[in-house]
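K.L.:
give me coordinates for this.
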Amino acid sequence: MYGGHITDDWDRRTNATYLKVLIKPELLQPNFSLGPGFKSPDPSRFEYEQYKEYIEKKLPIESPQMFGMHPNAEIGYLTQQCETLFSTILDVQGGSSSGGGGKKDDGVMTQLTLLKSTTPADTNLMDVTAKASEKTPDQIVCLQECERMNILLGEIRRSLEDLRLGMTGALNITDQMEALSLSLQFNKVPASWEKFAYFSRKGLAAWFNDLIERTNQLAVWTQEMVTPISLCISYLFNPMSFLTAIMQKTAREQGLPLDDMVLQTNVTAIKGHEEVTVSAETGAYIHGLYLEGAAWELGGQGQEGYLIEQKQKELHPKLPVVNVIAVTAEKKKKIGQYQCPVYVTSMRGPTFVFTANLNMENEDSDPSKWILSGTCLLMSDD
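P.N.:
Alright, predicted model coming up:
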């Protein structure tokens, strides 16, 4: 009904929840509230044509509440619609302008110069490899991240320098240079950069600031080849590799088979990663996750927090620091745990499964009845 078919278990669970909550015998009772301002008619007095006419004339304007959704769902939809509209307008314009392109070229050159001067330096892979003498799983992840970041930074510097030479007349303007120039004008990440980059839907300005933060984390990580006390998981090219490293490290330390290891996520009472002062006793601390479709309530003294309904106008509340540990499948907590996917961006593409405490009266209740059936986590807030 809303743009697709059931393609995975997450779709199936959400669909089953809607069916169990909405499709019930009470629907045929007179004056049953089908939604805000929409009552069920008396079935004994209605035939097919009368039902059709009633729906056409009495159906209220669509709203999130009609579908059991939070009002924030409409805010997100309208925001995305507005961004798509303006993006389409820019694409239709195609960067053309009446008269000469002097002002346009000056703006592109100014931005080009700024990006060139602020592009981080490459990581010296030889030094990093020498420091990683033990070759632990997390050190290997660090090396892989540095290698991929160097490739991206090299492409950024090369393309910006080529465009500068083209705009100054030292080189002929190519299609690739023209595409890069248009991307700089429209605040879009150039396609040649995306080819070597991580998944993201941010505009160029926010994307470049994010790039600098990612390189800063790698700089801290490579200084002594010690994993940061709390790692921003959304700053990695391949977040799953670090999570796999946690399982590998635990399996080696405890002499357990890797195939039997699973991840368990425990949301701590530490709201911001700046408050973390010591490394996790087991596993690792991570941050950089944002909720969609729910919010998080911190627990009291000595208590774990839990998922709650969204707050008005808070579309993507930040999740507290999470302690990710590796345990055997039989020891993983299941009672009172809500299982949801984690997405690299707000587009489809689950990275790993996250579990969190759910605030409910009966821990053994049917999971399909949990209201938060559409909750997911985002690796970043783009």
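
K.L.:
only C-alpha atoms for contact and neighbour calcs from this point on.
P.N.:
Fine.

K.L.:
tell me where the stretch 151-300 of the chain has strands.
P.N.:
Assigned by DSSP state E, counting those that start in this stretch, the stretch 151-300 of the chain shows strands spanning 230-232, 261-267, 284-287, 290-292, 295-297.

K.L.:
for the ones you listed, give me JSON lines that also has mean neighbour count.
P.N.:
Shown next, in JSON lines, are those (neighbours: other CA atoms under 10 Å):
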{"stretch": "strand 230-232", "mean neighbour count": "21"}
{"stretch": "strand 261-267", "mean neighbour count": "21"}
{"stretch": "strand 284-287", "mean neighbour count": "24"}
{"stretch": "strand 290-292", "mean neighbour count": "23"}
{"stretch": "strand 295-297", "mean neighbour count": "20"}
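
K.L.:
quick check: residue 181 vs residue 238, distance?
P.N.:
To residue 238, residue 181 is 29 Å away according to CA to CA, to the nearest Å.

K.L.:
neighbour-wise, which of those two wins?
P.N.:
Each of residue 181 and residue 238 has its neighbours counted (other CA atoms under 10 Å); residue 181 has more, 24 against 18.

K.L.:
ok, for the more buried one, nearest residue in space, not its chain neighbours?
P.N.:
residue 108 (6.6 Å; CA to CA, 6 or more residues apart in numbering).

K.L.:
this one as well, want them side by side:
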Amino acid sequence: MKYADTTETIPLVFVLSTGSDPFGAFQKFATEMGMRERVHSISLGQGQGPVAEKMINAAKPKGDWIFLQNCHLAASWMLSLEVIVAYLATETGTPAQGFRLFLSSMPTPKFPVSVLQNSVKVTNEPPKGLKANVKRALIEMEEDFFENHVLGQDWRTMLFGICMFHAIIQERKKFGPLGWNITYEFNNSDRECAMMNLQMFCEDGHMPWDALEYITSLITYGGRVTDMWDQRCLTTILKLFFSPPTLEEGYTYSESGTYYCPRSDKLEDYREYIDSLPSVENPEVFGMHENANIAFETKETVTLIQTIVDVQPRATGGGGGDTPDQIVWRICDQTRARIAKKINKSNINPALMVPDDMGQLHSLTTVLIHETDRFNTLLSLLHYSLNELQKAIKGVVVMSEAFEEVFTAFMNNRVPNMWHKKGYNSLKTLGSWIFDLTLRIDFMEKWLVEGLQPSSWVSGLFFPQGLLTGSLQSYARRYRVPIDALMFDFYPLPMFLSQEDVYKQNTRKKSTVEEQNVYLFLERPEDGINIHGLFIDAGRWDMRANLLVDPFPGQMNPPLPVVWFRPVLALPKPDPRYEAPLYKTSERAGVLSTTGHSTNFVLPVLLPSDQTQSFWIIRGTALLTQITD
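P.N.:
Reported below is the predicted structural model:
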């Protein structure tokens, strides 16, 4: 960014939209322009708006430069910023010659459009691809800093490892939830800070690995990470690129041996090695299965198709076919005919309402009642909205904004936001969602009338944790132990069970020929609960070996067999099983709770495997209560 500071036509405002390090680039620019000593900067956030406004007012008569960082974090102050920028263009608000206002922000709809229209826009994003990312890091690195150090080759290997680690964690974002639950904006300043820490700790030639790994994973980079499972992944990845084993000769960063640290005294040799790497990296360098690329490409395709669908006009041409009104009307009729109006709580099995010796209802009965109430609230809204939408289409009532959104959602095969707000977590399209709701209602009615079945469909509940906590509470009351001392142990059973098969059995007409029960040998356990309907993301269950193994190529979300969740007071230590987080949907991110977990998170499930914990952590392996479609 260069300009001649001699003309009055120079814009006063510069907006940096960036995914990289805006302040570092700005400092270099200010130094080149001889303004380094006249720069005032502040990082915006809660309560920083008035401070920034005072800083601008003080700098205007002096002709100083102001740099406001992270404008996207001060959404409530953006209106005030819009007024300030508009005032700069007036005769009374014109500042002294040389005054410039620099703003940095991530892309956000909250940023004032008028400010963008009256400013110079600069976009600076990290280079795409592992090769380009590491190449830029090595180009920006000074030769003396890289080549001359008391540690020699170990020093160069550690610096190269930090560059590779930085590129890996940035590129993992393209894999969506398989890479990170939450998308973090790691930038060049994180990498530079990690290198400065390395230089400070290794000045005397000693390498305190415990301190270096802790500071790099939990402070320098971990300071941005808010999800505890992402933090676990970050720490595990760091050990592959920045730990004592990486200094050994012959160490490679990937199984193929394509990625490694060259052993040379000259920085130029490292740059040449990076130039020789493939432009498109294989998922194996990220420690991921080849299916990760399928997930990435599917996500890109769905986004493109959905964008095309969203911009299509609602009105149809003069050709044949149904009009949008007719299509939506038919969807309303079909949905109302298929979905029950309510779950009748009066049909509850009297045995479920018998209190225990302490006069309390069984814990799982309480869960059943709460879940039934939630479903009835959703069903009431669903039928009300369908009825009102048909009235609006007919012209009996005015089409409100809320029902316009329902109409558009139906046309695009999406579940309306109105239903989502009262419903359960789901990423399914409209047709799949309606069928899924049918299965859930059948599951609830069967539980209500006949009691808990040999295996429970935990995916069919609004709040899956309620069923699991109810099971623990039942055990605690029975054996007189404190519930906070209990936890689950997990026993996968040699049987796959689909809720769709259970639904078919429940709705099948009775015949004189005895048909096989879908539950086969399953019986409701005396302690704990059997769970079915879970899926594996980035893994597969080998029924013969009774182990978690890699999925087959193209197999995205294979089912997990029925699992017995058994309450215990303690688990064996050390436990070699993989601790797999269980999420409600494949979009693992949710509202972050104070525990460091996403609200989409249910609980960790321990699964036996012949691989190390780190193998599955880096693969992003997790369990899901439901798949997208």
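
K.L.:
just give the TM-score of the two.
P.N.:
Scored against TM-score structural alignment, normalised by the length of the first structure, the superposed chains reach a TM-score of 0.88; 369 aligned residues with a CA RMSD of 2.6 Å.

K.L.:
most remote residue from the middle of the first structure, which is it?
P.N.:
residue 45 (49.7 Å; CA atoms, centre = their mean).

K.L.:
any idea where the strands of the stretch 1-150 of the first structure begin and end?
P.N.:
With DSSP E, counting those that start in this stretch, the ranges of strands along the stretch 1-150 of the first structure come out as 33-35, 38-39.

K.L.:
let's have those in CSV, adding mean neighbour count and distance to residue 282 of the first structure.
P.N.:
What follows is these, written out as CSV (neighbours: other CA atoms under 10 Å; distance: least, CA to CA, whole Å):
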stretch, mean neighbour count, distance to residue 282 of the first structure
strand 33-35, 15, 48
strand 38-39, 16, 53
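
K.L.:
between the ones you listed, which one is closest to residue 243 of the first structure.
P.N.:
strand 33-35 (42.7 Å; CA to CA).

K.L.:
what does that closest one contact?
P.N.:
The contact list for strand 33-35 of the first structure, computed with CA atoms under 8 Å, 6 or more residues apart in numbering, reads 27, 39-40, 65-67.

K.L.:
over to stretch 246-260 of the first structure?
P.N.:
For stretch 246-260 of the first structure, contacts defined as CA under 8 Å, 6+ apart pick out 136-138, 261-263, 283-284, 324-329.

K.L.:
so which of those residues wins on neighbours?
P.N.:
Greatest neighbour count in the contacts of stretch 246-260 of the first structure, by other CA under 10 Å, goes to residue 326: 26 neighbours.

K.L.:
any idea what it aligns with in the second structure?
P.N.:
For residue 326 of the first structure, the aligned residue in the second structure is residue 567 (criterion: TM-score structural alignment).

K.L.:
before we move on, what about residue 75 of the first structure?
P.N.:
Using TM-score structural alignment, the partner of residue 75 of the first structure in the second structure is residue 294.

K.L.:
just say helix, strand or coil for the nearest residue in space to its match that is not next to it in sequence.
P.N.:
Among residues not flanking residue 294 of the second structure along the chain, residue 554 sits closest, at 7.4 Å (CA to CA, 6+ apart). Three-state call for residue 554 of the second structure (DSSP: H, G, I helix; E, B strand; the rest coil): coil.

K.L.:
could you report the neighbour count for residue 554 of the second structure?
P.N.:
Look at residue 554 of the second structure: counted by other CA under 10 Å, it has 12 neighbours.

K.L.:
my guess is it contacts residue 293. True?
P.N.:
No - applying CA atoms under 8 Å as the test, residue 554 of the second structure and residue 293 come out as separate, 9.9 Å apart.

K.L.:
between the two, what contacts are shared?
P.N.:
If you check residue 554 of the second structure and residue 293 against CA under 8 Å, 6+ apart, no residue is contacted by both.

K.L.:
ok, which stretches of the stretch 51-200 of the second structure are helices?
P.N.:
For the stretch 51-200 of the second structure, helices defined by DSSP state H, counting those that start in this stretch occupy the ranges 78-88, 113-117, 130-140, 143-147, 153-171, 188-201.

K.L.:
cool, and the first structure?
P.N.:
Shown for the first structure, the helices assigned by DSSP state H span residues 9-22, 48-58, 72-93, 102-118, 125-131, 137-167, 175-185, 191-194, 204-224, 239-254.
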